[in-house]
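A.B. asks: Kindly generate the corresponding structure for this input.
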Amino acid sequence: MRVVVAPDKFKGSLTAVQVAERVGAGLQAVAPEVDVVALPVADGGDGTVDVALAAGFHAVPATASGPTGEPVQTRWARRGDVAIVELAAVCGLVRLPGGRPDPLGASSIGLGEVIGAALAAGCRQIVVAIGGSAGTDGGAGLLTALGAVVRDATGRPVPLGGAALAGATSLDLTGLDPRLAVTDLVVACDVDNPLCGPRGAAAVYGPQKGATPADVATLDAALGHWAGLVADATGTDHRDDPGAGAAGGVAFAARAVLGAALRPGIDLVLDLLRFDEHLAGADLVVTGEGALDEQTLAGKAPAGVAAVARAAGVPVVAVTGHSALTAARLRAAGIEQAYALTDLEPDVARCIADAGPLLEELARGLARDRLRGAVVT
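C.D. replies: Sure, this is the predicted structure:
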């Protein structure tokens, strides 16, 4: 028998790579003859580079600007001329010094610096995972790193950060890196928020980044002003495009100025991992994430994995910390059964603290249920 283990991370407990390792160990402890293919996945947010490395991409170290300007050590993933860059690992919330938010001043410039490094290395397909951003700068920092200049009324470059965009008067794209014109840029984007307004980047995601109601108003007005400058410079207005508000407006700048395509994160990751090729000859797929709930069904990794596996005729089960979905809802998503840590240990705190050993135990039970012909008695 052949089992493909394709989980996302258990946030706060285990990375996707660790989840796959623990599940594989549990399965083979009970059914050692089973061929287990570990293929950890991500939904296009943090952890995307890690799963790419586990799938055979190689790591490229880089130094870039963090969200508030301090240099950070990071890495991106490469296979041939394909690069995967992760915003969270450069200028995301996890990169804020001391964890102190800076909603008005945080910038996406570091992301542009890493993309620039990938361009310089000869990569001509660049995939950008944009989840977990710390700022709301409309992607102005991203563009600045790639050669654009945002100027104020005196002709000077405006400071970095979303709030400073209120003082911008022009966007000069003449210095934009010419290699972008021959590069396929794709952004993993799972939301449909516009750039501005009550469903925009500042209103919906600003508070998660430390923005007060007054900050939200400041940022939203600045983003509206910025969108007008971008429209003047490019001849098109993308502020209302679905997904433009993702990552504090980074998706807006990538789409409006760099011509990037926006694609659902899990679909993009599965394509990069050549998931459909791994399904050939598989008898079972095991997917999962820390919690299975309604958000899971709205494009998260387990739902994406299940959809592709079901189309290939391969049954799917899931492992999770806790499931809030009924059996009928799971089956509708293509998941035959969910195995939850809380079935073994009702104490959620213990499930989080001991997720690894509990997950192996869960996988042993899964093997006894689903791999009967290969189980050693």
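A.B. asks: all contacts plus neighbour counts: C-alpha atoms, from now on.
C.D. replies: OK.
A.B. asks: Show me the helices in the stretch 251-377 of the chain, by range?
C.D. replies: 265-272, 275-279, 294-297, 301-311, 327-332, 341-344, 348-353, 355-370 (DSSP state H, counting those that start in this stretch).
A.B. asks: which residue ranges form the strands in this protein?
C.D. replies: Assigned by DSSP state E, the strands in the chain fall at 2-5, 35-38, 58-65, 71-79, 82-86, 125-129, 149-151, 170-172, 184-188, 261-263, 284-292, 316-323, 337-340.
A.B. asks: Make CSV from these and add distance to residue 351 and mean neighbour count to it.
C.D. replies: Formatted as CSV, those follow (distance: least, CA to CA, whole Å; neighbours: other CA atoms under 10 Å):
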stretch, distance to residue 351, mean neighbour count
strand 2-5, 20, 23
strand 35-38, 22, 20
strand 58-65, 32, 17
strand 71-79, 30, 19
strand 82-86, 28, 26
strand 125-129, 29, 25
strand 149-151, 49, 22
strand 170-172, 51, 19
strand 184-188, 30, 22
strand 261-263, 33, 19
strand 284-292, 10, 26
strand 316-323, 7, 24
strand 337-340, 10, 21
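A.B. asks: Could you also give me the structure for this second sequence? I'd like to compare it with the first:
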Amino acid sequence: MKIVIAPDSFKGSLSAVEAAEAIERGVKKALPESDATMVPIADGGEGTLETLVVATGGFTRSVTVMGPLGDDVEAIYGILGDGETCVIEMASASGIGLVPKGELNPFLATTYGTGELIAEALDDGYRKFILAIGGSATNDGGAGMLQALGARLLNELGGSVGFGGGNLKHVRKIDLEGFDERVADSTFLIASDVENPLIGPSGASFVFGPQKGASAEGVEVLDQHLEHWADEVERTTGVRLHDKPGAGAAGGIGGAFQAFFPSRMERGIDVVIAYTDLEEKLVGAELAITGEGQVDSQTASGKTPMGVAQAANDLGIPTVVIAGSVGDGIEALYPYGVIGVHSMVNRPMTLDAAMKEASRLLESSTEQVVRSFFHSHVQNKQGGLVL
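C.D. replies: Next up is the predicted model:
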């Protein structure tokens, strides 16, 4: 009896690999003789690098780069098992998790470190890139990344413009004379499920700015600065980012890739499914189990549980979702083949307690879900019904 285990990370408590291992233990308690196949998954956000590296038998390299607020951070990039493809997770260098909550400031936060990671990988000879751009602390339109790769952002006096979304208003010229020529000889696959434009009510500042520390007034100012930046980008490259889908991803870095890099954007979950061979590993399974920390109405917009369920459903395989918490709107997952959404929290407890006990809770919940599913499965088969 084959069960495919394909969870995302449970943020703050379990990586995707750790979650898969906990689910596997639960499956084995319920069905010791089962064939439990682990395929840790991510959707383009944090954990994508680890997932792809583990799935393909690759390796990682550690690099000291500039963090979002200018301090040094230890970031990593990964090389897939093919020895040619470099995976860069923006959150590793420019992520919101690198900034203490009270210090979040999109006016100052820069993507410079992400550019440094790309430069290091180029130095090491890599020309094929996957960029996972979720979880950023920035709203600088990717300006810092361009600066790290040799572009000069000049003010009206010809001086260099500082870092962060607050300085974009000073840009009067984007000088690409020193921009790394190796970029043009490379390919960049951008893993992101964000389709927001760069500016406006649905743009980077208004939608994502508040979670990065922007006030209501600050959001409006940041949007104005990004509009000015978009004008300068269009003047320089001919590419209009203002209302371009995906340009607002990760504080506008999605737009920078669209305008300055030979790139294409794909839904993060689709990229990971392809590189982990999930569809091939699902063949012959009777159940797929997936999950993540929070499942709600947003999950059906391209997050891991929906992507796994879609892939399984195409093969006629039902999917069960196990989550840390379950919010409103989960019925949106049912058309994709999800037959149940379960919380692993089995009694009243604080969030801190649930996160500390996450591995045990996930294991226990999985055991109960699998026992229930396969009891019903057997009963239906004995009654002549096909589940």
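A.B. asks: Can you calculate the TM-score here?
C.D. replies: The TM-score (TM-score structural alignment, normalised by the length of the first structure) is 0.92; 373 aligned residues with a CA RMSD of 2.1 Å.
A.B. asks: what's the closest of the strands of the first structure to residue 231 of the first structure?
C.D. replies: strand 170-172 (9.6 Å; CA to CA).
A.B. asks: sorry, back to before: residue 74 of the first structure: which of the helices of the stretch 251-377 of the first structure is closest?
C.D. replies: helix 265-272 (20.0 Å).
A.B. asks: Report the aligned residue range of the second structure for that closest one.
C.D. replies: Mapped onto the second structure using TM-score structural alignment, helix 265-272 of the first structure spans residues 268-275.
A.B. asks: mind listing what's buried in the matching stretch?
C.D. replies: Across stretch 268-275 of the second structure, burial judged by 16 or more other CA atoms under 10 Å covers 268-273.
A.B. asks: quick one: contacts of that stretch?
C.D. replies: For stretch 268-275 of the second structure, contacts defined as CA atoms under 8 Å, 6 or more residues apart in numbering pick out 41-45, 48, 51-52, 55-56, 132, 190-193, 279, 302-304, 307-308.
A.B. asks: Any quick ChimeraX command for the buried ones out of those residues?
C.D. replies: Restricted to buried positions by 16+ other CA under 10 Å, the ChimeraX selection for the contacts of stretch 268-275 of the second structure reads:
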select :41,42,43,44,45,48,51,52,55,56,132,190,191,192,193,302,303,304,307,308
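A.B. asks: that older thread, nearest to residue 103 of the first structure, out of the strands of the first structure?
C.D. replies: Per CA to CA, nearest to residue 103 of the first structure of these: strand 58-65, 16.2 Å.
A.B. asks: mean distance, that closest one to its aligned residues in the second structure?
C.D. replies: In the superposition against the second structure, strand 58-65 of the first structure averages 1.2 Å from its aligned positions (mean CA distance after the TM-score superposition for the first structure).
A.B. asks: Going by contacts, tell me the helices and strands next to that strand.
C.D. replies: strand 71-79, helix 88-91, helix 109-120 (3 or more CA pairs under 8 Å, 6 or more residues apart in numbering; DSSP states H and E).
A.B. asks: How much space separates residue 250 of the second structure from residue 200 of the second structure?
C.D. replies: Residue 250 of the second structure sits 15 Å away from residue 200 of the second structure, going by CA to CA, to the nearest Å.
A.B. asks: quick one, which of the two is more surrounded?
C.D. replies: residue 250 (33 against 19; other CA atoms under 10 Å).
A.B. asks: Which residue in the first structure aligns with the more buried one?
C.D. replies: In the first structure, residue 250 of the second structure lands on residue 247 (TM-score structural alignment).
A.B. asks: Does its match touch residue 131 like I think?
C.D. replies: Yes: with contact defined as CA atoms under 8 Å, residue 247 of the first structure and residue 131 form a contacting pair (6.2 Å).
A.B. asks: Overlap of the contact sets of the two?
C.D. replies: Common neighbours of residue 247 of the first structure and residue 131 (CA under 8 Å, 6+ apart) do not exist.
A.B. asks: can you tell which of the helices of the stretch 251-377 of the first structure is closest to residue 157 of the first structure?
C.D. replies: Using CA to CA, the helices of the stretch 251-377 of the first structure put helix 265-272 closest to residue 157 of the first structure, at 33.5 Å.
A.B. asks: returning to what we had before: closest to residue 61 of the first structure out of the helices of the stretch 251-377 of the first structure?
C.D. replies: Checked against CA to CA, the stretch from the helices of the stretch 251-377 of the first structure lying closest is helix 265-272, at 20.3 Å.
A.B. asks: relative to strand 184-188, how tilted is that closest one?
C.D. replies: If you take axes from the mean of the first three to the mean of the last three CA atoms, to 10 degrees, helix 265-272 of the first structure sits at 130 degrees to strand 184-188.
A.B. asks: Superpose on the second structure and give me the mean offset of helix 265-272 of the first structure.
C.D. replies: Mean for helix 265-272 of the first structure is 1.2 Å (mean CA distance after the TM-score superposition for the first structure).
A.B. asks: quick one, which of the helices and strands packed on strand 58-65 of the first structure is nearest to residue 208 of the first structure?
C.D. replies: Nearest of these (CA to CA): helix 88-91, 14.3 Å.
A.B. asks: ok, back up a step: would you convert the strands of the first structure into CSV that also reports distance to residue 233 of the first structure?
C.D. replies: Output for the strands of the first structure, formatted as CSV (distance: least, CA to CA, whole Å):
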stretch, distance to residue 233 of the first structure
strand 2-5, 47
strand 35-38, 47
strand 58-65, 26
strand 71-79, 30
strand 82-86, 26
strand 125-129, 23
strand 149-151, 11
strand 170-172, 6
strand 184-188, 20
strand 261-263, 19
strand 284-292, 42
strand 316-323, 47
strand 337-340, 51
